[in-house]
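A.B. asks: show me how the following folds:
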Amino acid sequence: MIDVTAALLVSEDRLFIAQRPTGDVLEHKWEFPGGKIERGETAQEALTREMEEEFGIQVHVNNYFDQNIHKYPYGTIKLIAYWAHILEGEPQLRVHQDGRWVTTEELKNYDFAPADIPFVEKLLHEARTIKESVEKINENNNY
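C.D. replies: Purely as a prediction, here's the structure:
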């Protein structure tokens, strides 16, 4: 099983999503950005590293959101998601072909990678706005 981490990267009332490039295994699918956890890394450390490598941004990883296991034809992944916010920079598309800031409601308009779909469904089911979620995280972390 491959351990992978994903960021629910927030700014005010929006989440950042990224579209995988042409030629990629999951080409043109949308996802919450992240990447593989390397040996010796925590999920949070991997997420911080991946955001710098793939988007050129410094992030603060906040609370755990959820995880799920998905079997792809090429292998099984465990995807672990955390809330995060940008400390420095604006996302640059170094690997992905597109990136967008979207509201919770807009998530349903995008064709997500299968492993990310449970996170989309949870966000929509909870019917919480991104802003409300961030406020709750900030209260819990005493920001």
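
A.B. asks: drop to CA atoms for contacts and neighbour counts, all remaining ones
C.D. replies: Will do.

A.B. asks: the helices in the chain, which residues?
C.D. replies: Per DSSP state H, the chain carries helices over the ranges 43-55, 117-126, 130-141.

A.B. asks: hey, which of those is tucked in deepest?
C.D. replies: helix 43-55 (a mean of 20; mean count of other C-alpha atoms under 10 Å).

A.B. asks: sorry, back to before: can you put the helices of the chain in JSON lines and add distance to H70?
C.D. replies: Formatted as JSON lines, the helices of the chain follow (distance: least, C-alpha to C-alpha, whole Å):
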{"stretch": "helix 43-55", "distance to H70": "17"}
{"stretch": "helix 117-126", "distance to H70": "10"}
{"stretch": "helix 130-141", "distance to H70": "25"}
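
A.B. asks: for F32, find the nearest of the ones you listed.
C.D. replies: Minimum separation from F32 across these (C-alpha to C-alpha) falls at helix 117-126, 9.0 Å.

A.B. asks: so what touches the closest one?
C.D. replies: Counting by C-alpha atoms under 8 Å, 6 or more residues apart in numbering, helix 117-126 makes contact with 66, 68, 104-105, 107-108, all of which sit outside it.

A.B. asks: closest one of the residues you listed to I2?
C.D. replies: N68 (11.8 Å).

A.B. asks: one more, for comparison:
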Amino acid sequence: MEQPLIVTAAVIRKENSILIAQRYVKTDHSLKWEFPGGKLEMDETPEQCLAREIKEELNLQTEVADIFKVVYHEYPGKKILLLCYLCNDLGGEPKALDCQDFKWIDIDSLDQYDFVEADLPIVEKIQRIGHEIFKIDQ
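C.D. replies: Below you'll find the predicted structure:
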């Protein structure tokens, strides 16, 4: 059986907003929105992976807190195990370095964005717990 690819994602919190990123045009899931993150590299913890990916993609410094949601998803030709963590923004001026765009949004507007399929269970959990997400691990 083929092992799933391990990837990470971050629900980055800043005041009463969370950060979402838009995928590049010429990538899988073109222009869909996602929680930023990326592939786990050899000899790297999920927390190290997230800190590295967020810096590379968005030029942000983050504090990685607790695991928030684990999602197993099968795309055509690819299986992933997505480890999503709650993170806190530690500052810096975000820039779309390795994504099409990014936005700080209110969680009440999550339905307005077309998310990649694997991130939908994360969206649903955020919507279920609501603004309590800003109090977890604070």
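
A.B. asks: quick one on the thing from earlier: so for R100 of the first structure, which of the helices of the first structure sits nearest?
C.D. replies: R100 of the first structure sits nearest to helix 43-55 of all the helices of the first structure, at 12.4 Å, using C-alpha to C-alpha.

A.B. asks: in the second structure, which residues correspond to that closest one?
C.D. replies: Helix 43-55 of the first structure corresponds to residues 46-58 of the second structure when matched by TM-score structural alignment.

A.B. asks: mean deviation of that stretch from the first structure?
C.D. replies: By mean C-alpha distance after the TM-score superposition for the first structure, the fitted stretch 46-58 of the second structure averages 0.6 Å away from its aligned residues in the first structure.

A.B. asks: returning to what we had before: what is the most widely separated pair among the contacts of helix 117-126 of the first structure?
C.D. replies: Going by C-alpha to C-alpha, the pair spanning the contacts of helix 117-126 of the first structure furthest: N68 and E105, at 21.6 Å.

A.B. asks: how about the most centrally placed residue in the second structure, what does it touch?
C.D. replies: Centroid-nearest residue in the second structure, with C-alpha atoms, centre = their mean: F35, separated by 2.4 Å. By C-alpha under 8 Å, 6+ apart, the contact set of F35 of the second structure is 9-11, 19-21, 119.

A.B. asks: what's the spacing between it and F102 of the second structure?
C.D. replies: Separation of F35 of the second structure from F102 of the second structure (C-alpha to C-alpha, to the nearest Å) stands at 10 Å.

A.B. asks: find residues that contact each of these two.
C.D. replies: Common neighbours of F35 of the second structure and F102 (C-alpha under 8 Å, 6+ apart) are 19-21.

A.B. asks: which pair of the contacts of F35 of the second structure spans the longest distance?
C.D. replies: Maximum pairwise distance in these, criterion C-alpha to C-alpha, is 13.3 Å, between L19 and D119.

A.B. asks: how close does the aligned residue in the first structure for E117 of the second structure sit to V120 of the first structure?
C.D. replies: By TM-score structural alignment, E117 of the second structure lines up with P114 in the first structure. Separation of P114 of the first structure from V120 of the first structure (C-alpha to C-alpha): 10 Å.

A.B. asks: what of H70 of the first structure?
C.D. replies: H70 of the first structure is 14 Å from V120 of the first structure, by C-alpha to C-alpha.

A.B. asks: next one: E90 of the first structure
C.D. replies: Counting by C-alpha to C-alpha, the gap from E90 of the first structure to V120 of the first structure is 23 Å.

A.B. asks: all strands of the second structure, in order?
C.D. replies: Taking DSSP state E as the criterion, the second structure carries its strands at 5-14, 17-22, 33-34, 37-39, 62-75, 78-89, 101-105.

A.B. asks: remind me what the fourth one packs against, helices and strands.
C.D. replies: For strand 37-39 of the second structure, the contact count by 3 or more C-alpha pairs under 8 Å, 6 or more residues apart in numbering; DSSP states H and E identifies strand 5-14, helix 46-58 as packing neighbours.

A.B. asks: how close does that strand sit to the first structure?
C.D. replies: Strand 37-39 of the second structure sits 0.3 Å off on average (mean C-alpha distance after the TM-score superposition for the first structure).
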